[in-house]
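Visitor: just coords:
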């Protein structure tokens, strides 16, 4: 869960935005950072994911310093999703496979063993 919020110097939260979308989080952070409403004040905007701070913009920070993100929010490195990817039109199955076959499957799938197994099965079925 991403959170984007405005925080005062005494830790009061003025505005909180929650989303599971990294794009929506970046967009909201950029929107708040580029606002001039709080310029010069001891107020900041935090961008977090799962309660870990990713970026913090201070409205009283000089332009070009690490806590001033105005004009460079595209530089923020948002973490990639963790866990298993969702399947699109597929089924999830556990299989037993030898280490040698696993390596072959990874090669066939360009690093993705599931894609390699699928590719091999399609090739087998077409013969």
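Guide: That came through, no problem. Predicted, not measured: the structure shown is a model, and the values here were computed from it.
Visitor: going forward, measure contacts between C-alpha atoms and count neighbours the same way
Guide: Will do.
Visitor: hang on, residue 18 in a helix?
Guide: No. Counting by DSSP: H, G, I helix; E, B strand; the rest coil, residue 18 is located in no helix; its state is strand.
Visitor: which residues does it contact?
Guide: Going by Cα atoms under 8 Å, 6 or more residues apart in numbering, residue 18 touches 1, 2, 3, 4, 25.
Visitor: hmm, try it at 7 Å
Guide: Residues in contact with residue 18, defined by Cα atoms under 7 Å, 6 or more residues apart in numbering, are 1, 2, 3, 4.
Visitor: ok, second structure coming up, stack it against the first:
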């Protein structure tokens, strides 16, 4: 399963977990959790993960319009490229595997540029030079 959506309390305990390989199911589950009135203003967070990367973390006690409040902003989620396919990436013509060592800021920038794919983000950044 590639997507995991769950609620979490401040001590780190997770509950009401859903795992799916479908982006559309993941999105609908995330939206359904956001609409739960009984969670509003509680110290509970809603997490949507793709593989081991957080796509969105919503805090039910966060003020509307802030970065930690996803109500009304689900369309802004940076979904992984390829519709959430799991497995080895496609081969690039003339491509070769190389290991690189990056700092956390560079990793975050590459992931954002590549819509969740660090290698693609690096290729995009290099094409701009």
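Guide: Received the coordinates, thanks. Everything numeric here is computed off the predicted structure, so don't read it as measured data.
Visitor: hang on, the earlier thing: across to the second structure, which of the contacts of residue 18 of the first structure hold up?
Guide: Retained contacts for the contacts of residue 18 of the first structure in the second structure, judged by both residues aligned by TM-score structural alignment, their matches' Cα atoms under 7 Å, are 2, 3, 4.
Visitor: just these: which are in helices?
Guide: Judged by DSSP state H, helices contain none of those.
Visitor: most neighbours among those residues, which one?
Guide: Most neighbours among those, by other Cα atoms under 10 Å: residue 4, with 26 neighbours.
Visitor: report the buried residues of the lengthiest helix in the first structure.
Guide: In the first structure, with assignment by DSSP H, the single longest helix is helix 113-126. For helix 113-126 of the first structure, burial by neighbour count (16 or more other Cα atoms under 10 Å) applies to 113, 115, 116, 117, 120.
Visitor: now swap in stretch 68-82 of the first structure and tell me
Guide: By neighbour count with 16+ other Cα under 10 Å, stretch 68-82 of the first structure contains the buried residues 68, 69, 70, 73, 78.
Visitor: and what of stretch 38-54 of the second structure?
Guide: So for stretch 38-54 of the second structure, counting by 16+ other Cα under 10 Å, buried means 39, 44, 45, 46, 47, 48, 49, 50.
Visitor: what helix or strand does the residue lying farthest from the centre of the second structure sit in?
Guide: Distance from the C-alpha centroid of the second structure peaks at residue 94, with 30.1 Å (Cα atoms, centre = their mean). Using DSSP states H and E, residue 94 of the second structure falls within no helix or strand.
Visitor: again with residue 7 of the first structure
Guide: Per DSSP H and E, residue 7 of the first structure falls inside strand 2-8.
Visitor: what about the longest helix in the second structure?
Guide: If you go by DSSP H, the second structure has its longest helix at helix 23-34.
Visitor: mean deviation, that helix versus the first structure?
Guide: Mean deviation of helix 23-34 of the second structure relative to the first structure after superposition (mean Cα distance after the TM-score superposition for the first structure): 0.8 Å.
Visitor: between that helix and strand 3-8, how many degrees?
Guide: Helix 23-34 of the second structure runs at 10 degrees relative to strand 3-8, counting by axes from the mean of the first three to the mean of the last three Cα atoms, to 10 degrees.
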